[in-house]
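Colleague: Generate a structure from the sequence data that follows.
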Amino acid sequence: MDLDMRTASLGAIVTANSWTTDVFDAYGIDYCCRGSERLSDTCERLSIPLDLIADQLQSYVDHHASPRFSFDFWPIGLLASYIERKHHRYVKTQIPLLVNLFKEALHEPSEQMDILFEVKRVFWKAAEDLLDHIQREERILFPYLRKMEANEEGDIPFAAPHFGTVRHSIINLFREHEKEGIWLQQIRDITNNFSLPAQAGYWERLLFPQLAAFEQDMKTHLHLENNILFPKALAVAEKVGAGA
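Modeller: Model (predicted):
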């Protein structure tokens, strides 16, 4: 990885080698919604020794030399389809499962019933917004990005999108992503990092690991859109005159 860890952005570090997310997760660093922030600025904001984490990142990269996937080299259309088929589909299937697990968990005795109710409140409202969000991506933005990419080398002026501009749409989606990052952190904080009490019930023991897995998938999902797909789309929109 030819990056200066100390001055590189979080998104650039993860994009270059996805194994580095393990280090960021260990420090509670938000690489998916703060991807444009430089590591040095992140460390200053969170009072983390810069040299310590930079060395750990470099060591991790040295021992995991081959990235899991080099998404940065994927075309826009392929990456959008991957996000839809892997991460959007995951959201659509997991939300009903989690809703049912919440219902069952709230019907059995628990030492932390107040915590369960609070997590349910946060999750149910967020899930509704998230489903609406990905539906708009799939029906409006992603199809336009595919057409835009197909015309990247064309000589015919490309029609501006009917939904305003690509830049405006992406800015709005990014703001919604920031809200999604906030409620994911709220759930982690409320559950004390998904900690289970010693006497946790059967359904509670099923629910918490599923919530943790949902959070991890969402972080990858948001990283792919915020730090790779959207910057690529903005660059092509500027090139083809698509109302960037």
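Colleague: C-alpha from now on. contacts and neighbour counts both.
Modeller: Will do.
Colleague: Kindly check the end-to-end length of stretch 32-39 for me.
Modeller: Counting by CA to CA, to the nearest Å, you get 13 Å between the two ends of stretch 32-39.
Colleague: brain fart, stretch 150-170
Modeller: Taking CA to CA, stretch 150-170 runs 19 Å from one end to the other.
Colleague: what's the burial count for the nearest residue to residue 64 once chain neighbours are set aside?
Modeller: Closest residue to residue 64 apart from its sequence neighbours, by CA to CA, 6 or more residues apart in numbering: residue 19 at 6.9 Å. Applying other CA atoms under 10 Å, we find 21 residues neighbouring residue 19.
Colleague: residues of the strand or helix carrying residue 142 that come out buried?
Modeller: Element membership for residue 142 (DSSP states H and E) is helix 142-150. When burial is assessed from 16 or more other CA atoms under 10 Å, helix 142-150 yields the following buried residues: 142, 144, 145, 146, 148, 149.
Colleague: Repeat that for stretch 209-216.
Modeller: For stretch 209-216, by 16+ other CA under 10 Å, it's 210, 211, 212, 214, 215.
Colleague: show me the residues around the second one that make contact.
Modeller: Put plainly, it is residue 211. Residue 211 is in contact with 98, 194, counting by CA atoms under 8 Å, 6 or more residues apart in numbering.
Colleague: what does the third one give?
Modeller: Residue 212 makes contacts with residue 194, as judged by CA under 8 Å, 6+ apart.
Colleague: can you rerun that using 10 Å?
Modeller: 184, 187, 188, 193, 194, 218 (CA atoms under 10 Å, 6 or more residues apart in numbering).
Colleague: Following up with a second sequence; could you model it the same way so I can compare the two?
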Amino acid sequence: MVRNNVITVGEMAGKDYRMADVFRGFGIDFCCGGGQTIAQAAAQGGITEEVLWKALETAESKDKQAGNDLSVLSPALLVEHILGTHHKYVKEALPVIWQFGQKVAEHHGDTHPELIDLREAILREAEDLLDHLEKEEQILFPAIKQLAAGEKGLPYIRGTVEVMMKEHSSSGESLEEWRRLTNNYQVPEGACNSYRFLYEKLQEFDTDLRQHIHLENNILFPKALAMAQEA
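Modeller: I've put the predicted structure just below:
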């Protein structure tokens, strides 16, 4: 591995899922924070650049497992993967999270007032994210498929991608708020089963959404913009 001090963590994660695994292990944000350099990422992870580079080099030396590298998919297939995996998950998980967010806030909000704020934070993100998914499904993804099929004259692709990335950053901020309000999803001692289930679902949703954003920001969108440039 050539140590490149200019390449971003998003670019590295987008080209090789093994690098994404390293960043994830150090708690480094490579989706919404994908514009960071290695130096900035190391600082975020509380480690030295040398430690991070060594970990990346070690990961690179391991064989890739077939089927794990989504960067090899065509834009059209990547769209289908995102729709069938991540968009589907969001639509199934959000109603459950909202239901339990309400229930836990009602039963425990008097002794844990942060749950009231958490309930409102869940609602805000749910409304924003569902609106975001609709724009991708109705506007951006069909345009990407048209580009992949060879259609030209789609000048709004770049502007739409920029809007989607801004909204991804907003979702990243929402996840950070969830983490703050839940003490990084640490359930208080003596919490009931509903309380525990809510925190487990929030953490699961957090993990899935970060992977979702990574696939779009670092793999799908660069491919779409490259196709638009060629067209």
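Colleague: rewinding a little: just give me the closest of the contacts of residue 212 of structure 1 to residue 92 of structure 1.
Modeller: Lowest distance from residue 92 of structure 1 to those (CA to CA) belongs to residue 218, with 12.0 Å.
Colleague: Could you find the closest non-adjacent residue to the closest one?
Modeller: With sequence-adjacent residues excluded and distances taken as CA to CA, 6+ apart, residue 218 of structure 1 is closest to residue 87, at 7.5 Å.
Colleague: Just say helix, strand or coil for the one you found.
Modeller: Assigned by DSSP: H, G, I helix; E, B strand; the rest coil, the conformation of residue 87 of structure 1 is helix.
Colleague: Provide a complete list of residue ranges assigned to strands in structure 1.
Modeller: With DSSP state E, there are no strands along structure 1.
Colleague: tell me the helices in it, going along the chain?
Modeller: Secondary structure of structure 1 (DSSP state H): helices at 10-16, 21-26, 39-46, 50-63, 76-82, 89-105, 113-136, 142-150, 166-190, 202-223, 230-240.
Colleague: nearest to residue 70 of structure 1, of the ones you listed?
Modeller: That would be helix 10-16 among the helices of structure 1, by CA to CA, at 7.2 Å.
Colleague: what's the mean gap between that closest one and the aligned bit of structure 2?
Modeller: Mean deviation of helix 10-16 of structure 1 relative to structure 2 after superposition (mean CA distance after the TM-score superposition for structure 1): 2.3 Å.
Colleague: now the corresponding residue of structure 1 for residue 227 of structure 2: how far from residue 77 of structure 1?
Modeller: The equivalent of residue 227 of structure 2 in structure 1 is residue 236 (alignment by TM-score structural alignment). For residue 236 of structure 1, the distance to residue 77 of structure 1 (CA to CA) stands at 12 Å.
Colleague: what do the two both touch?
Modeller: Common contacts of residue 236 of structure 1 and residue 77, defined by CA under 10 Å, 6+ apart, comprise 145, 148, 149.
Colleague: Residue nearest the middle of structure 2, spatially speaking?
Modeller: In structure 2, the centroid-proximal residue (CA atoms, centre = their mean) is residue 210; its distance is 2.0 Å.
Colleague: In structure 1, what sits opposite it in the alignment?
Modeller: Mapped onto structure 1 by TM-score structural alignment, residue 210 of structure 2 lines up with residue 219.
Colleague: Please determine how far that match is located from residue 24 of structure 1.
Modeller: In terms of CA to CA, residue 219 of structure 1 sits 11 Å off from residue 24 of structure 1.
Colleague: Mind listing the shared neighbours of those two?
Modeller: Counting by CA under 10 Å, 6+ apart, the common neighbours of residue 219 of structure 1 and residue 24 are 30, 31.
Colleague: ok, back up a step: list the contacts for the residue nearest to residue 64 of structure 1?
Modeller: Here residue 19 of structure 1 is in contact with 13, 57, 60, 61, 63, 64, 65, 66, 67, 68, 69 (CA under 10 Å, 6+ apart).
Colleague: Out of those, which end up buried?
Modeller: 13, 57, 60, 61, 67.
Colleague: Find the pair from those residues with maximum spatial separation.
Modeller: Farthest pair in these, by CA to CA: 57 and 67, 13.4 Å.
Colleague: Name the residues contacting each of these two.
Modeller: Common neighbours of residue 57 of structure 1 and residue 67 (CA under 10 Å, 6+ apart) are 17, 19, 20.
Colleague: Tell me the one among these nearest to residue 165 of structure 1.
Modeller: Closest approach to residue 165 of structure 1 among those (CA to CA): residue 17, at 31.6 Å.
Colleague: Burial check on the closest one, number of neighbours?
Modeller: When neighbours are defined as other CA under 10 Å, residue 17 of structure 1 has 22 of them.
Colleague: Would you confirm that it contacts residue 60?
Modeller: Yes. Between residue 17 of structure 1 and residue 60 a contact is recorded at 9.5 Å, counting by CA atoms under 10 Å.
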